[in-house]
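> Model the structure of this input:
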Amino acid sequence: MAAAAVDGSAMREPAAGRGELLGRELELTVDRVAHGGVFVAHHEGRVVFVPDTLPGERILARITEDLHAGYLRADTLAVLESSPDRQEHVWVAAALDRPPAERAGGAEFGHIAPAAQRALKRQVLIDALTRTGRLAPAEVDALAIDVRPVPGEPDGTRSRTRLKLHVDEQGRVGPYAARSRHVVPVDDLPLATIGLERAALAAGRLPGVRSLDVVAPSTGAAFVVAHPGGGGPATITEHVDERGHEFRLEPTGFWQVHPSAPAVLTAAVQQALSSGPLDPSAANLDLYGGVGLLAAAVAGLAGPSLTITTVEGDRRASEHAGQNLARYPAAHARADRVESFLRHEQVRPDSAHRSAVVLDPPRSGAGTEVVDAIARRGPDRIVYVACDPVALARDAARFARYGYRIGTLAAFDLFPNTHHIEAVATLHR
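Have a look, this model is predicted:
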């Protein structure tokens, strides 16, 4: 029994020091969702990040990491009191009844009902805009944020046309376990399209191979590219919509993974730009343009006379963009890093001020140099396509220093059964 304090109250046990909780099993109550597919609980005043759970659940967890500044990381071992939003996991290989080290990564929201997944993603996006983006609650409310489902299976399975898989020393193929380099061999891939799953599982054992890219293009059969080893066609062709728009790209070049994503994002960018006419003679830009998907969306909205330059650092992707945009005579492709292009661009101020800029940066965001260069250019409208809410919020806060504010924001559940989200924001002065 704890000794009595002078005032008669029971003395508290001292809080555990750094590292003393490693390996301990604790009962925790989960408070909320956090960015990155994990959830937040607390123990003795310390934040505990834990996956495979839901807000409101009571769980048994094991502490696995003692992070800096009083943060801990844990694995969920069992659910003692479950949320009504919990469902049977869509992927047996990632389910809670497996040991944490043997749970397949890549489906961290697969235990959550689809509508609840979207509600959690909405909350993460709102948190990012208020905490990182420094938007006032009234500004966020005015955006009426909703994470929209997209066409596909109701449970979010069969929603991926591209996968990166890994190979262990015995040649067995599978994803990594979460936050590890341990390969989890699997005999199904329910998030993949049927063709993608068949191609991946048909590979069998692959001694000497480190990893696989498995691709199911919208035209032709699914295929596997081994590293090292190669494979696959020289190029592939993707169809975006029923109007027959085609895009050629490298077999493992960047393309949206959800079958509906190219059409959804094309429509979202066009909607974001529809607040007023585009100036066809202005120096319009598509940054991080890949093979020209969003440049084509802009040109398709304004017509073939629209001047637009798509900038992409990958030379082969830029070459494909030039070919893919051939039907738009005033569209041009530049192979260059975005930072370098903006640093050296020669453009008349009046043309820049009348322009629209579309950017689709990597998950890390555009960053200070690119944001500053775009803002100093002074475009009429900026459309920011984001696959990471915190990066979007951070860059939006930087744009706000130049007077640009988010006017509209649309969010889409293009990565169901994961924590990822795609958002399209329009910024105006």
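> going forward, measure contacts between C-alpha atoms and count neighbours the same way
Will do.
> in the stretch 301-429 of the chain, which spans are strands?
Under the criterion DSSP state E, counting those that start in this stretch, strands of the stretch 301-429 of the chain are mapped to 308-312, 331-335, 356-359, 381-386, 405-412, 422-428.
> Please apply the same query to the stretch 101-250 of the chain.
147-148, 162-167, 173-174, 211-215, 223-227, 236-239, 246-249.
> picking up where we left off before, of the strands of the stretch 301-429 of the chain, which approaches residue 257 most closely?
strand 422-428 (11.7 Å; CA to CA).
> how far out from the middle of the chain is that closest one?
Its chain's C-alpha centre and that of strand 422-428 lie 15 Å apart, by CA atoms, centre = their mean, to the nearest Å.
> go on, stretch 325-339?
25 Å.
> same check, this time on stretch 334-341
That offset, for stretch 334-341, works out to 23 Å (CA atoms, centre = their mean).
> sorry, back to before: any chance of the strands of the stretch 101-250 of the chain in JSON lines, with mean neighbour count and distance to residue 154 too?
Conversion of these to JSON lines gives the following (neighbours: other CA atoms under 10 Å; distance: least, CA to CA, whole Å):
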{"stretch": "strand 147-148", "mean neighbour count": "20", "distance to residue 154": "13"}
{"stretch": "strand 162-167", "mean neighbour count": "21", "distance to residue 154": "20"}
{"stretch": "strand 173-174", "mean neighbour count": "26", "distance to residue 154": "25"}
{"stretch": "strand 211-215", "mean neighbour count": "24", "distance to residue 154": "23"}
{"stretch": "strand 223-227", "mean neighbour count": "20", "distance to residue 154": "26"}
{"stretch": "strand 236-239", "mean neighbour count": "18", "distance to residue 154": "23"}
{"stretch": "strand 246-249", "mean neighbour count": "20", "distance to residue 154": "27"}
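> Here is a second sequence; please produce its structure as well for comparison:
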Amino acid sequence: MPERRTRRPDRRSKPAAARPARRAAEPRTDGPLLELEVGDVAHGGVFVARHEGRVVFVADAAPGERVVARVQDASKDRFWRADAVEVLEASPDRVPHIWAESGIDRDPIDRAGGAEFGHLRLGYQRELKGRVLADALSRFGGVEVAPAVEPVLVYEGAEDVGTGWRTRVRLHVDADGNVGPYAARSHRVVPVASLPLAVPAIERIAPLGQPFRGAEHVDLIAPSTGDAQIVVADARSSRSAPPTVDEIVAGRRFTVDRDGFWQVHRGAAETLYRAVQDAVDDALFDPRAANLDLYGGVGLLAGALLDRFGETVRLTTVEADARATEHAGTNLAGAVGVRAETARVDRFLQRLVEHPTAAERARLADATIVLDPPRSGAGREVVDLLAASGARQLVYVACDPVALGRDVGLLRAHGYELEEVRAFDLFPSTHHVEAVARLTRR
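Alright, predicted model coming up:
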């Protein structure tokens, strides 16, 4: 299952050109079998092999392994896609898959998606994610850094084992009413008997094996306050204002729509909250400047700045989703210098930099800008506008290594340099990794 279950309008999916093309919705069951020597990890949770000079992206493998793989997509001249179906020589970092329904002993069309690194030792997963991030920053950003991927802050009594972390799970429903996750890289519903990535409260209420004929999907939600909930969506679902839930982060309460965006790992919000606080260089922070929180959602990272620098900080949080902006205004209501604005980030920045007065230009040049863009990253247009602002420092929260690398490269061309970057394993047993980077104006 994707790491971000519900998207705000600004959280668009990453363009296909920046990663290997997605597989067709229904994987083949009759593709040719190849014996392959597996090389290094690639972006997207697959591994690189070669067959007669052609690149083959192999799922469910590991670097150094020799596997038999079934080709699923041979439609591209430059590369094919395949799934490992037998391991001839195993990596020492291979372990029994944490999700039985995703294991290599199953036919690829029946493997549950959303745990593509679950067959690897947890520490090795993080090593691989670090390699992907370092490669993206080097290849696209022109900087040589190799941040270690840090575990998420876990609650007292919790073990860092790569399971039991998801507080939001979406199960899909097929035409026959069967409920389950999608199979890996497809839209085929796979009935399962377990949800090992989910927090225990979700596992207890998950309606696995129950028919949901006529439903579109079933959401399982376990907020940090209140009981876990099952939400069944169908064509008759109400279009009125959705119910809300409350999340507590570092003692601060955030109201969010029940089906709105929130970090899915139970410790992710607080991890990012503290990482952003740590990333801001206080020597460069001016509380009276035109500080910004872009793609701000319900105000999580704005709250982090307020808790570090005080409730009188001048700060505008910008979000395209009107409901999220409404919640941000409420969540940050005690701060006298905060304004929550509903706007697309590119349009907001365009207005800001187009015709500023001398005083406005000075306040913007002294600003700290926090941005948490969609998986596609900020992109060239927003980067150009950020550079035009002349802000002192940018704190960039990224959920895609390639998008971050590209945007770091674009910002460096405008005179910003990457000062530090940290990486966090917000999605254990998947290929996803989050990074927090600080860039400063030369």
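> can I get the strands of the stretch 101-250 of the first structure in a markdown table with distance to residue 189 of the first structure?
Formatted as a markdown table, these follow (distance: least, CA to CA, whole Å):
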| stretch | distance to residue 189 of the first structure |
| --- | --- |
| strand 147-148 | 24 |
| strand 162-167 | 10 |
| strand 173-174 | 9 |
| strand 211-215 | 12 |
| strand 223-227 | 15 |
| strand 236-239 | 22 |
| strand 246-249 | 25 |
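> Please identify which of the strands of the stretch 301-429 of the first structure is closest to residue 246 of the first structure.
Of all the strands of the stretch 301-429 of the first structure, strand 331-335 sits nearest to residue 246 of the first structure, with 15.9 Å by CA to CA.
> against the second structure, where does the closest one fall?
With TM-score structural alignment applied, strand 331-335 of the first structure matches the range 338-342 in the second structure.
> about what we covered before: nearest to residue 321 of the first structure, out of the strands of the stretch 101-250 of the first structure?
The closest of the strands of the stretch 101-250 of the first structure to residue 321 of the first structure is strand 246-249. By CA to CA, the value is 8.0 Å.
> Where does the closest one end up in the second structure?
With TM-score structural alignment as the criterion, strand 246-249 of the first structure aligns to 253-256.
> residues in contact with the matching stretch?
Stretch 253-256 of the second structure is contacted from outside by 244-248, 262, 298-300, 324, 327, 331, using CA atoms under 8 Å, 6 or more residues apart in numbering.
> on average, how far is that stretch from the matching bit in the first structure?
With mean CA distance after the TM-score superposition for the first structure, stretch 253-256 of the second structure departs from the first structure by a mean of 0.4 Å once superposed.
> Average offset of the match of strand 331-335 of the first structure relative to the first structure?
Relative to the first structure, stretch 338-342 of the second structure is 0.6 Å off (mean CA distance after the TM-score superposition for the first structure).
> Identify the residue of the second structure aligned to residue 388 of the first structure.
Residue 388 of the first structure maps onto residue 400 in the second structure, by TM-score structural alignment.
> same question, residue 227 of the first structure
Checking TM-score structural alignment: residue 227 of the first structure goes with residue 233.
> my read: its match touches residue 214, true?
No - applying CA atoms under 8 Å, one finds residue 233 of the second structure not in contact with residue 214, separated by 9.2 Å.
> what is in contact with these two at once?
Between them, residue 233 of the second structure and residue 214 share no contacting residue, judged by CA under 8 Å, 6+ apart.
> Skipping adjacent residues, who's closest to residue 172 of the second structure in space?
residue 217 (4.4 Å; CA to CA, 6 or more residues apart in numbering).
> what do you get for residue 50 of the second structure?
residue 56 (5.5 Å).
> Also residue 73 of the second structure?
Residue 73 of the second structure's closest residue in space is residue 81 (CA to CA, 6+ apart), at 5.0 Å.
> quick one: which helix or strand includes that neighbour?
Using DSSP states H and E, residue 81 of the second structure sits in strand 79-89.
> Where does that strand end up in the first structure?
Counting by TM-score structural alignment, strand 79-89 of the second structure sits on residues 71-81 of the first structure.
> Then stretch 125-134 of the second structure?
On the first structure, the counterpart of stretch 125-134 of the second structure by TM-score structural alignment is residues 117-126.
> mean deviation of that stretch from the second structure?
Taking mean CA distance after the TM-score superposition for the first structure, the mean distance separating stretch 117-126 of the first structure from the aligned residues in the second structure is 0.3 Å.
> and that stretch, how far from the chain's centre?
Its chain's C-alpha centre and that of stretch 117-126 of the first structure lie 13 Å apart, by CA atoms, centre = their mean.
> Residues in contact with that stretch: which ones?
For stretch 117-126 of the first structure, the external contacting residues (CA under 8 Å, 6+ apart) are 33-35, 109, 140, 145-149, 389-390, 413, 416-417, 419-421.
> how does it look with 6 Å?
35, 147, 389 (CA atoms under 6 Å, 6 or more residues apart in numbering).
> thinking again about what came up before, list the contacts for the match of residue 388 of the first structure?
So residue 400 of the second structure contacts residue 375 (CA under 6 Å, 6+ apart).
> That one and residue 83 of the second structure: what is the separation?
Distance of residue 400 of the second structure to residue 83 of the second structure, computed by CA to CA, to the nearest Å: 23 Å.
> Please apply the same query to residue 105 of the second structure.
The spacing between residue 105 of the second structure and residue 83 of the second structure, counted by CA to CA, is 12 Å.
> ok, those two, which is more surrounded?
For residue 105 of the second structure versus residue 83, neighbours defined as other CA atoms under 10 Å are more numerous around residue 83 (26 against 14).
> contacting residues for that one?
Residue 83 of the second structure makes contacts with 58-59, 69-70, as judged by CA under 6 Å, 6+ apart.
> The residue nearest to residue 341 of the first structure when sequence neighbours are not counted and residue 291 of the first structure, how far apart?
Excluding its sequence neighbours, the residue lying closest to residue 341 of the first structure (CA to CA, 6+ apart) is residue 311, at 7.7 Å. Look at residue 311 of the first structure and residue 291 of the first structure: by CA to CA, they are 10 Å apart.
> how about the helices in the stretch 1-150 of the second structure?
Under the criterion DSSP state H, counting those that start in this stretch, the stretch 1-150 of the second structure carries helices at the ranges 122-141.
> With the stretch 151-300 of the second structure instead?
Secondary structure of the stretch 151-300 of the second structure by DSSP H, counting those that start in this stretch: the helices cover 200-205, 268-279, 300-309.
> between those, which one is nearest to residue 348 of the second structure?
That would be, of these and by CA to CA, helix 300-309, which comes in at 17.0 Å.
> which outside residues touch that closest one?
With contact meaning CA under 6 Å, 6+ apart, helix 300-309 of the second structure is reached by residue 273.
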